[in-house]
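>>> please find the sequence and the predicted model below.
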Amino acid sequence: MLTAALIDRAVAAALDEDAPWGDLTSEALVPATATARAQLVAREQGVLAGGAVFAAAFRLVDPAVRVQSRLADGDAFAAGDILATVQGPARAVLTAERVGLNFVQRMSGIATLTARYVAAVAHTRARIVDTRKTTPGLRAFEKHAVVCGGGHNHRFSLSDAVMAKDNHLGVLTAQGLSVTEALQRAKAALPHTTHIEVEVDRLDQIEPVLAAGIGTIMLDNFTLHDLRAGVAQVAGRATVEASGGVSLDTVAAIAGTGVDVISVGALTHSARALDLGLDLRISD
C-alpha cells in the first residue's frame, strides 16, 4: 500500500504546508554554502516505522542531501540508538527536519504501540488488526506502521470488503426481510471472491448471520462471558472477531476467550508520537 509515489505525494504536500514560500529562518541565518551532518536518535525505546518517509522529506527538499538508514522498518531499538544519519546542504536539512520527524515519530509511535498489543496476546491465537479510524489522507502510512509493529491490516477501505454493521442491517430488515434473507441476497449480488463480515451486538443475532454463510462475524462490545459464549456458538463455522472496549489492560483477557481476531482502533487514533530527535552539526 505504501508506494514510493504515495510517499512522495504526501511528503511534498507536507513540505508545501510547512514552507509554502521557503524557510525564512534558514535562508536568513544559515549561509548557502554551509553543510550539515545529523543523526536521527531515539530518546526512548520503540519500533521503527517510516524510514523511507523520513528520507523522502530531505530528498524532496534537495536531492543533494543523503540519508543513510541504520535500521529497517519493523526493527526494535533502545533509547540512545542512532536510527539514521543525514548529510548535505544545511539549509535543506533544516527545512526538511520537522516534516521528516513528524512522519517518523508518528509512524514509529503506531508501530511501538502495536507491538505492545501483539506481545500482550502472544500466548493466544488471536491476531491484532487495525481499523479505518485513521488520519484522513494518511491511512496507508498508518496501516504500514501497524504491520511494522507485528499487527495485521483489516480492510483498507470501503471498496475492499463487505462489512455490515447495525445500520446496514437496519436498512435491509426495514424492507421486510429477515437478517438471513437480506444477507443471502447481498451475497448473491456480489462477486464470489468478496469477503463478507457482519457485526452483531447480541448473542441471539449470531445464528441468523451464520445461517447466511458469512465468513467473519464481529462480536461488538461483548462482555468476556458473552465472548466465550459467542466463540462456542460459532464453533468454527466463521472467523470470530472481537471489537470495542479494547485496551492494553483488556486485550489479553479478550484474546483468552478464544476469538480469532481483535480489532483495535486505538492503534491508529490514539498512538503517541515517539520521542525521536535530529542531532545536527553545521559547518562552513
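That came through fine. All of these numbers come straight from a predicted model, not from anything done at the bench.
>>> make it CA atoms for all contacts and neighbour counts henceforth
Will do.
>>> longest helix anywhere in the protein?
helix 90-120 (DSSP state H).
>>> what residues of it count as buried?
90-118, 120 (16 or more other C-alpha atoms under 10 Å).
>>> same thing with stretch 15-25?
So for stretch 15-25, counting by 16+ other C-alpha under 10 Å, buried means residue 15.
>>> now do that stretch: distance from first to last residue.
Criterion C-alpha to C-alpha, to the nearest Å; first-to-last residue distance in stretch 15-25 is 15 Å.
>>> comparison target, given below:
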Amino acid sequence: MTPLFDFSADAIRALARDDVARALAEDIGSGDLTAGLIQTDRRARARVLVREPAVLCGAPWVEAAVRALDPQARLTWHVQEGESCVANQVVLDIEGQAQALLSVERTALNFLQMLSAVASKTALYVAMVRGTGARIVDTRKTLPGLRLAQKYAVRTGGGLNHRIGLFDAVLIKENHIAAAGGIAPVLARAATVAAQASFIEIEVETLEQLKEALNAGAAMVLLDNMDALMVQEAVRLNEAMSAAKGVGRAVLEISGGVMLESVRALAQTGVDRISVGALTKDVKAIDFSVRFESPLCLKP
C-alpha cells in the first residue's frame, strides 16, 4: 500500500508552511505591537545558537516562518538537518527585515526546539539498540495538530514511524479483542480491510495469547508490557511455531514502559521493533536562543 504521507522534501515544505501559518496567526493575530515600534526600513542580522548538545531538526519550519514575513530574508545554516551540534554552537545566521525577524523569532524557535527535542531523544534510543537488529518506532502519542511534524522528527533522529493515524493501519488492542469476541474472530475480520491497511497488528499480553494469535495467522504482534525474560520466550515461541508450520515468522514489537536504561536489554531478546511513546510525548525542549547583532538594526 502506498504511504498516505511520503515525507518527501516537497511534502515536508508544504507541511511546514501549513503548521507555520497556524502558529503565526495564533501568535501575531492582528499585528505585533512591539515589533511595530521598529522602523519598517530597518534590517537586522541575527544568530541562532543551541545551548546544549542536540540533533538539529526543524529547518523547514524555521525557513517557512521567516519567509512568511520576509520572503527575501537570507538564511545560512551552519548545521544541517539531522546533524549533531554541540553546546553554544551557532546553527543559523539570518539577515532580513528587522520587524519580520523580531515577530517571527518565537514561532521559529518553538518549532526548532520541539522538533530537535524529538529527533535528539530518538537518536539516543537508536544509539542504545544499535547492532541488535531492533528498530525504534514511534506511537500516536503526539501533540494534537503536529503529529506529522513529530513523526518527521522521529525519522530525522533515525527512528521508524508506526501508523500515521487510525485510517492507515490496523492495530487490534485488548478492547477490540474483547468487543469482537476473541483473537481469532477479530483477525478474521481484519482480513476484510487488509487492502486498505499498511499493516495488521494485534496486541497480546500473555504467551498464551501469543500462541493463539500465531495460530490464527497473525503476521505482526505487539507484546504489551512484557519484561525481558518474557519477551525472550516470546521470540523463541515465534521461531518455533513458524518453523513447525513452515511459514515466515511474525514481526514482534514491544510496547509499554520502555525506558532508555532498559531498551538495550529488550532489544537483545531478538525482537524486531520497540515502540516508545516518550519519543513524542515526554519531550523536553532543546534550548535554542536568538541573538541580534549590535547595533540591533542596520540601515539597508
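Perfect, thanks for sending it. Keep in mind that what you see is a predicted model, and the values were worked out from it rather than measured.
>>> superpose the two chains and report the TM-score.
The TM-score (TM-score structural alignment, normalised by the length of the first structure) is 0.94; 279 aligned residues with a C-alpha RMSD of 1.5 Å.
>>> the equivalent of residue 136 of the first structure over in the second structure: what secondary structure?
Counting by TM-score structural alignment, residue 136 of the first structure lines up with residue 144 in the second structure. Three-state assignment for residue 144 of the second structure (DSSP: H, G, I helix; E, B strand; the rest coil): coil.
>>> if I look at residue 144 of the second structure, how far off is residue 163 of the second structure?
As judged by C-alpha to C-alpha, residue 144 of the second structure and residue 163 of the second structure stand 15 Å apart.
>>> in contact with residue 186 of the second structure, which residues?
For residue 186 of the second structure, the contacting residues are 172, 176, 177, 180, by C-alpha atoms under 8 Å, 6 or more residues apart in numbering.
>>> and the lengthiest strand in the second structure, what does it pack onto?
Counting by DSSP state E, the longest strand found in the second structure is strand 288-298. Judged by 3 or more C-alpha pairs under 8 Å, 6 or more residues apart in numbering; DSSP states H and E, the packing partners of strand 288-298 of the second structure are strand 43-50, helix 98-129.
>>> so which of those is nearest residue 90 of the second structure?
Among those, strand 43-50 comes nearest to residue 90 of the second structure, with 4.4 Å by C-alpha to C-alpha.
>>> what's in contact with the next helix or strand after the closest one?
Downstream of strand 43-50 of the second structure, the next assigned helix or strand under DSSP states H and E is strand 54-55. For strand 54-55 of the second structure, the surrounding residues in contact (C-alpha under 8 Å, 6+ apart) are 81-86, 116-117, 119-120, 123, 157, 286.
>>> if we use 6 Å, what do you get?
Contact partners of strand 54-55 of the second structure, identified using C-alpha atoms under 6 Å, 6 or more residues apart in numbering, comprise 82, 83, 84, 85, 116, 120.
>>> that strand vs the first structure, mean deviation?
Aligned to the first structure and superposed, strand 54-55 of the second structure gives a mean residue distance of 0.6 Å (mean C-alpha distance after the TM-score superposition for the first structure).
>>> of all the helices and strands packed on strand 288-298 of the second structure, which lies closest to residue 68 of the second structure?
So among these, helix 98-129 is nearest, using C-alpha to C-alpha, at 8.8 Å.
>>> and for the closest one, what span of the first structure is it aligned with?
Mapped onto the first structure using TM-score structural alignment, helix 98-129 of the second structure spans residues 90-121.
>>> for stretch 73-81 of the second structure, same thing?
Aligned by TM-score structural alignment, stretch 73-81 of the second structure corresponds to residues 65-73 of the first structure.
>>> hmm, back to that, closest to residue 25 of the second structure out of the contacts of strand 54-55 of the second structure?
Comparing those against residue 25 of the second structure with C-alpha to C-alpha picks out residue 116 as the nearest, at 22.8 Å.
>>> what's the burial count for the residue nearest to that closest one when sequence neighbours are not counted?
Nearest non-adjacent residue to residue 116 of the second structure, counting by C-alpha to C-alpha, 6 or more residues apart in numbering: residue 57, 4.4 Å away. A count of nearby residues for residue 57 of the second structure, using other C-alpha atoms under 10 Å, gives 31.
>>> what residue of the first structure matches up with residue 57 of the second structure?
Residue 57 of the second structure maps onto residue 49 in the first structure, by TM-score structural alignment.
>>> quick one: contacts for that match?
73, 107, 108, 145.
>>> quick check: the third one touching residue 51?
Right, residue 108 of the first structure. No: if you go by C-alpha atoms under 6 Å, residue 108 of the first structure and residue 51 don't touch, sitting 9.2 Å apart.
>>> strands along the stretch 151-284 of the first structure, start to end?
In the stretch 151-284 of the first structure, the strands defined using DSSP state E, counting those that start in this stretch lie at 162-164, 196-200, 216-220, 239-243, 261-263, 276-283.
>>> any idea of the angle the second one forms with strand 216-220?
Put plainly, it is strand 196-200 of the first structure. Strand 196-200 of the first structure and strand 216-220 are oriented at 20 degrees to each other (axes from the mean of the first three to the mean of the last three C-alpha atoms, to 10 degrees).
>>> so where is strand 196-200 of the first structure in the second structure?
By TM-score structural alignment, strand 196-200 of the first structure lines up with residues 200-204 in the second structure.
>>> and the matching stretch against the first structure, how far off on average?
On superposition with the first structure, the mean distance recorded for stretch 200-204 of the second structure (mean C-alpha distance after the TM-score superposition for the first structure) is 0.4 Å.
>>> what is the aligned counterpart of residue 21 of the second structure in the first structure?
Aligning on TM-score structural alignment places residue 21 of the second structure opposite residue 12 in the first structure.
>>> excluding its backbone neighbours, what's nearest that match?
Using C-alpha to C-alpha, 6+ apart and skipping residues adjacent in sequence, the residue nearest residue 12 of the first structure is residue 60, 7.0 Å away.
>>> any idea how far the one you found is from residue 44 of the first structure?
Counting by C-alpha to C-alpha, the gap from residue 60 of the first structure to residue 44 of the first structure is 28 Å.
>>> fine by me, we can end here.
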